[in-house]
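Student: Predicted coordinates and the sequence they were generated for:
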Amino acid sequence: MRLARWRHGETVAEGLVLDGRVVAFPDGRTMREVLEAGLADALARYRDVTRHDTAPELTEVRLLAPLRPPSIRDFVAFEEHVEGVTASIDGASQVVPEWYEYPTFYFTNPHSVIATGDIVAPPATERLDFELEVGAVIGGVQRSDGTNLTPAAAAEHIFGYVIFNDWSARDVQGREMKVRLGPCKGKDFATTLGPWIVTADEFAQLIDGEGFLPIGMQVEVNGTEIGRDLLSNMGWPFPELVAYASRNSRVVPGDVLGSGTAGNGGCLAELWGRRGELSPPPLSQGDEVVMRVEGIGEIRNRVGGAVPVPDIPRARQRPRNRARETVEVR
């Protein structure tokens, strides 16, 4: 099944994509309620819903981001990506031993999620980049609070998948990571999720014995292919990423976990690092980025102009006093 959100005229609706049309959930549920009830419940309720000839066609609506995530964790699970992008940011290609021990992630901004078709408004940057990823969407499971999951239990929490584009301002990212934090402002201006959620049962027959999902991923800029990879080239399959995220913590319905950037041209920074030059060039205003993932569909966005922002002053050197001066009050 494909679950989506869309705008039709002045109306925002949530429901199913069926044979080129969009059909609102027949029981009036919201996307959040569907995710909280879980995949098994959704399949039982909606698997046999049929298309209504009076329902709008996809071409008549504007797709919105398919969900509003409570949180977004983005992993870095492709070894090949790490090899290339470290050379671009740090000047030397390396995969540190710690990368192999556990899957690493950072939290990105759930309030900056955009949809396929939206214009990207980047910060002031000279190195705007995309990142080709797949996101796993968490659903509810009866008698589970999403804490300290085993990989087998974590797999039951995967409701479905979306295409995930982690837009990146590489010069901003590189500056802040020198302070041993981040990425933060280099990435929190936009994340594309879409075009819809495809339920996990659609891929069940493709998952191999170790839990990996070998589906094709591809990205192009202005009609020219930049990268192509298989999702199964991740160092860990999604159930293990979900299990790690839940360790001493919790995953909840609607959370999105990104695979991290695919290798073999899944982002420009990887290619810059391998080639030692900005080739292909950074994205600029007017460029169109299209991502396609087998079994999910495609997302496309065009780059807009940078939005002017207020200046922030540099840090001031402070005297490092340990107590404030006493002022006599009369």
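Tutor: In hand now; what should we look at?
Student: Could you use CA atoms for every contact and neighbour count after this?
Tutor: Will do.
Student: what about the most centrally placed residue in the chain, distance to Ser259?
Tutor: Central residue of the chain (C-alpha atoms, centre = their mean): Phe164, 3.6 Å from the mean position. Distance of Phe164 to Ser259, computed by C-alpha to C-alpha, to the nearest Å: 8 Å.
Student: what do these two both touch?
Tutor: Common contacts of Phe164 and Ser259 (C-alpha atoms under 8 Å, 6 or more residues apart in numbering): Glu133, Val134, Gly135.
Student: What helix or strand is the first one located in?
Tutor: Under the criterion of DSSP states H and E, Glu133 resides in strand 132-138.
Student: That strand: how far from the chain's middle?
Tutor: 6 Å (C-alpha atoms, centre = their mean, to the nearest Å).
Student: Show me what that strand packs onto, helices and strands only.
Tutor: Judged by 3 or more C-alpha pairs under 8 Å, 6 or more residues apart in numbering; DSSP states H and E, strand 132-138 is in contact with strand 158-166, strand 216-221, strand 256-258.
Student: mind putting these in TSV, distance to Asp74 included?
Tutor: Below are these laid out as TSV (distance: least, C-alpha to C-alpha, whole Å):
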stretch	distance to Asp74
strand 158-166	8
strand 216-221	17
strand 256-258	4
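Student: With respect to Gly297, which of those lies nearest?
Tutor: strand 158-166 (7.9 Å; C-alpha to C-alpha).
Student: Would you mind pulling the contact partners of that closest one?
Tutor: For strand 158-166, the external contacting residues (C-alpha under 8 Å, 6+ apart) are 35, 38-39, 130-140, 187, 190-201, 239, 258, 291-293, 296-299.
Student: switch to 6 Å and redo it
Tutor: By C-alpha atoms under 6 Å, 6 or more residues apart in numbering, the residues outside strand 158-166 that reach it are 39, 131-139, 191-194, 197-200.
Student: The strand holding Glu133 to strand 158-166, inter-axis angle?
Tutor: Angle of strand 132-138 versus strand 158-166, following axes from the mean of the first three to the mean of the last three C-alpha atoms, to 10 degrees, is 150 degrees.
Student: distance between the ends of stretch 26-43?
Tutor: 13 Å.
Student: likewise stretch 302-318?
Tutor: For stretch 302-318, the end-to-end distance is 44 Å (C-alpha to C-alpha).
Student: structure B:
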Amino acid sequence: MRFATIRHNGSTVAAVLDGDTVHPFPAGTTVLELVRAGLAAALAAGAQAVSTARPVPVADVTFHAPLQPPTIRDFVTFEEHVEGVRSSVQDQAGVPDAWYAAPHFYFTNPYSVTGPDAQIIPPAESAALDFELEVAAVVGTAGTDLTVEEAAGHIFGYTVLNDWSARDLQKREMQVGLGPAKGKDFANTLGPVLVTANEFADFHDEDGFLTLACTAQVNGVEVGADVLSNMGWSFPALLAYASRNTRIEPGDVLGSGTVGNGGCLAEQWGRRGRQDPPPLQPGDIVTLLVEGIGTLTNTIGTPAAPAPILPAPRRRDHAAERARHLAAVDRA
């Protein structure tokens, strides 16, 4: 089943996408509530909506991000992507040994989630805007310290994720050994729909990896294409790792990481030694297509006015400052 969040007649509500029509749920229903109810209950509620709600043509509604997730973990599971981006962003060759040890991830910003056809406003101080083509799994059942086998049953469904990146800001931040932060958190796009896991029963290889074709276009020109089964770890493995020593909860989003073979511009910059294709500019249209899920399109907007420049960090004689403070404490 394909769940969506739509805007229709002044209201935003969950709906089931069925071909060229959507079937809205009762007012106030959200996709996140359906996810938290569990896959079986959500499928039953969706079937009821299809049978009872008046269908609305897709052309008459606006699609938003299918859900507002409580957390977003973004992994990096494609070896080709790591190799290319490491060259362009970190000025280092190859894939680090640590990548092979575990499926690494970072937490990104759930408050900056946008949806299909949203305008993406890049940071004003960036001149190297990039897209990132990913598929995201949405957690349907809470769990702690899951095995890979257990984790497969905790996946509610899948959607497309565009992890937008200001590469120049990211490059500066990661020199400190932390981040990325402001190079990433300005926009994360999900959509167009959340497709339930049962729809992909025939899209797995012998090792349980999803075999979905993934394609990226800029202004209608294909710039990258890969197959999702080139992930180094499967989605159940990602959920299992994310649950170690903590909890995953319904609605949590886990990104696959950017696909290889041109799933972003920076990978190609690293391989070619130059910014070819060029960074995204206002007016550019980015279209991500994933087999079995759909097409996610966004337009690049004009940056807002630059923020005020931060002051330089205060520099101190650290030892002298400690001595003064301790002396003051002793006198007291």
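Tutor: Cool, the structure landed. The shown structure was predicted, so the numbers you read here are calculated from the model rather than taken from an experiment.
Student: quick one: which of the shared contacts of Phe164 and Ser259 of the first structure is nearest to Thr224 of the first structure?
Tutor: Glu133 (18.2 Å).
Student: State the distance from that closest one to Val17 of the first structure.
Tutor: Distance from Glu133 of the first structure to Val17 of the first structure, by C-alpha to C-alpha: 22 Å.
Student: higher neighbour count, those two?
Tutor: Glu133 (29 against 21; other C-alpha atoms under 10 Å).
Student: what's near enough to touch that one?
Tutor: Counted by C-alpha under 6 Å, 6+ apart, Glu133 of the first structure has contacts Phe164, Asn165, Ser259, Gly260, Thr261.
Student: Recalculate using a threshold of 10 Å.
Tutor: 74-76, 162-166, 193, 217-219, 231, 258-263, 266-267, 291-293 (C-alpha atoms under 10 Å, 6 or more residues apart in numbering).
Student: Over to Val219 of the first structure?
Tutor: 130-133, 225-229, 262, 265-267, 289-293, 298-300.
Student: Now the buried members of these.
Tutor: Burial by neighbour count, judged by 16 or more other C-alpha atoms under 10 Å, picks out 130-133, 226-229, 262, 265-267, 289-293, 298-300 from the contacts of Val219 of the first structure.
Student: you'd agree Val242 of the first structure is up against Thr104?
Tutor: No - using C-alpha atoms under 10 Å, Val242 of the first structure is not in contact with Thr104; the gap is 11.5 Å.
Student: What segments of the second structure are helices?
Tutor: 31-37, 39-52, 79-90, 148-151, 167-174, 235-242, 265-272, 318-331 (DSSP state H).
Student: how about those helices, which one is nearest Ile309 of the second structure?
Tutor: Nearest of the helices of the second structure (C-alpha to C-alpha): helix 167-174, 14.5 Å.
Student: and the residue lying closest to Phe78 of the second structure once chain neighbours are set aside, how many residues sit next to it?
Tutor: Once flanking residues are discounted, Phe78 of the second structure sits nearest to Met231: 5.1 Å by C-alpha to C-alpha, 6 or more residues apart in numbering. Using other C-alpha under 10 Å, Met231 of the second structure has 21 neighbouring residues.
Student: residues touching the aligned partner of Met231 of the second structure in the first structure, list them.
Tutor: Under the alignment by TM-score structural alignment, Met231 of the second structure pairs with Met234 in the first structure. Residues in contact with Met234 of the first structure (C-alpha under 10 Å, 6+ apart) are 76-81, 212-214, 259-263.
Student: Need these in a markdown table (columns: distance to Leu43 of the first structure).
Tutor: Listed next are the contacts of Met234 of the first structure as a markdown table, based on distance: C-alpha to C-alpha, whole Å:
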| residue | distance to Leu43 of the first structure |
| --- | --- |
| Val76 | 31 |
| Ala77 | 30 |
| Phe78 | 31 |
| Glu79 | 35 |
| Glu80 | 36 |
| His81 | 35 |
| Phe212 | 23 |
| Leu213 | 21 |
| Pro214 | 23 |
| Ser259 | 25 |
| Gly260 | 28 |
| Thr261 | 30 |
| Ala262 | 30 |
| Gly263 | 33 |
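Student: wait, what's in contact with Gln196 of the first structure?
Tutor: Actually, residue 196 of the first structure is Trp rather than Gln. Trp196 of the first structure neighbours (C-alpha under 10 Å, 6+ apart): 1-6, 15-17, 63-67, 115-116, 160-163, 296-299.
Student: quick one: what's aligned to Asp311 of the first structure in the second structure?
Tutor: Match for Asp311 of the first structure (TM-score structural alignment): Ile309.
Student: Sorry, slip of the keys, the one I care about is Tyr100 of the first structure.
Tutor: For Tyr100 of the first structure, the residue aligned by TM-score structural alignment is Tyr100.
Student: ok, its match touching Glu79?
Tutor: Yes - under the criterion of C-alpha under 10 Å, Tyr100 of the second structure lies in contact with Glu79, with a separation of 9.2 Å.
Student: about what we covered before: and the shared contacts of Phe164 and Ser259 of the first structure, which is closest to Arg274 of the first structure?
Tutor: Distances from Arg274 of the first structure to those, taken by C-alpha to C-alpha, are shortest for Glu133, at 19.8 Å.
Student: Tell me the spacing between the aligned residue in the second structure for that closest one and Thr246 of the second structure.
Tutor: Matched across to the second structure, Glu133 of the first structure falls on Glu134, judged by TM-score structural alignment. Going from Glu134 of the second structure to Thr246 of the second structure by C-alpha to C-alpha gives 24 Å.
Student: Please apply the same query to Asp60 of the second structure.
Tutor: Asp60 of the second structure is 43 Å from Thr246 of the second structure, by C-alpha to C-alpha.
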